[in-house]
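**Q** sharing a sequence plus its predicted fold:
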Amino acid sequence: MKLLNQIKEKVRKLKAEIQVLIFAYSDKRTPLLAKLVIGITVGYLLSPIDLIPDFIPILGLLDDLIIVPLLIMWSIRLIPPYILVEARKSVAENPRKLQKTNWIFAIIVLSIWIFLLYFAYQKFGDLIFKYL
């Protein structure tokens, strides 16, 4: 139980870095690959849909304990150190709160998921229903 609490604490600290990533994303000096990974990371965090739904026991926490921290760490590694320092300073001076209330973003993410499910159905639907 103690290990799980330690892991959760590290995840909370990593999630605090999201604001830093958003500031770094808006910096013109941030490389394109870093911006792409930051966009995926923030998009996944703000997405109303998880790869593994939270209501599934134990497995539901995997995205919060594995996928999200890996995306955050990858994003941070791609950002040049001087931009990270400036972004952390900006966050310390002007903290923002992230909210999951952006309906336009939710509609875009939902549309992507529907497209992916439709594609999977078109590609593998016959195979799936053959065995049902």
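**A** Thanks, I have the structure now.

**Q** can we go C-alpha only for contacts and neighbour counts from here?
**A** OK.

**Q** in the lengthiest helix in the chain, what counts as buried?
**A** Counting by DSSP state H, the longest helix found in the chain is helix 103-130. Residues of helix 103-130 classed as buried: Ala106, Val109 (neighbour count, 16 or more other C-alpha atoms under 10 Å).

**Q** included below, for side-by-side comparison, is a second structure:
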Amino acid sequence: MRRLLSFLKVFRYDLIVLLMAIRHRDTPGRIKGILAAAILYLVSPVDIIPDAVPLAGVVDDAIIVPAVIYGLTNMLPSHVRRYAETRADQATRYMPVVLIAASLFVLVWLGLIVYGLWRLLFA
């Protein structure tokens, strides 16, 4: 379980580093394109193993996308990676506050949807 949690932490950090590097002007276009293709693969219904196949359909996404992100962070030029890592360190410092705020935002919207449906159906 510890290995899985450490892997998820590394994956999350690499994803944040990559997202910060995308905004840098010296990031190669092929890295941006491969990241866009990986995101499209993640949300696309067309996969190597379809998502309708129980467990195996999700496992291929869970293996391919982190591997691509890990490879792309290693492909970054050194000065871009240093810049992105400093920006990612600054961003992860506020991550718990952002997660709490996002959770509250989602809960308020869900509450408004339930309230609206309740008023629509029973009023």
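**A** Noted; the coordinates are in hand. Since the model is a prediction, treat every value here as computed from it, not as a measurement.

**Q** and the TM-score between these chains?
**A** The TM-score (TM-score structural alignment, normalised by the length of the second structure) is 0.57; 94 aligned residues with a C-alpha RMSD of 3.2 Å.

**Q** over which residues of the second structure does the longest helix of the first structure lie when aligned?
**A** Counting by TM-score structural alignment, helix 103-130 of the first structure falls onto no part of the second structure.

**Q** now stretch 28-36 of the first structure
**A** With TM-score structural alignment applied, stretch 28-36 of the first structure matches the range 25-33 in the second structure.

**Q** Val10 of the second structure: what's it in contact with?
**A** Shown in contact with Val10 of the second structure (C-alpha atoms under 8 Å, 6 or more residues apart in numbering): no residues.

**Q** which residue in the first structure aligns with it?
**A** Using TM-score structural alignment, the equivalent of Val10 of the second structure in the first structure is Lys13.

**Q** tell me the SS of its match?
**A** Here Lys13 of the first structure is recorded as helix under DSSP: H, G, I helix; E, B strand; the rest coil.

**Q** what of Leu3 of the first structure?
**A** helix.

**Q** Leu55 of the second structure pairs with which position in the first structure?
**A** In the first structure, Leu55 of the second structure lands on Pro57 (TM-score structural alignment).

**Q** report how many residues lie close to its match.
**A** Neighbour count of Pro57 of the first structure, defined by other C-alpha atoms under 10 Å: 9.
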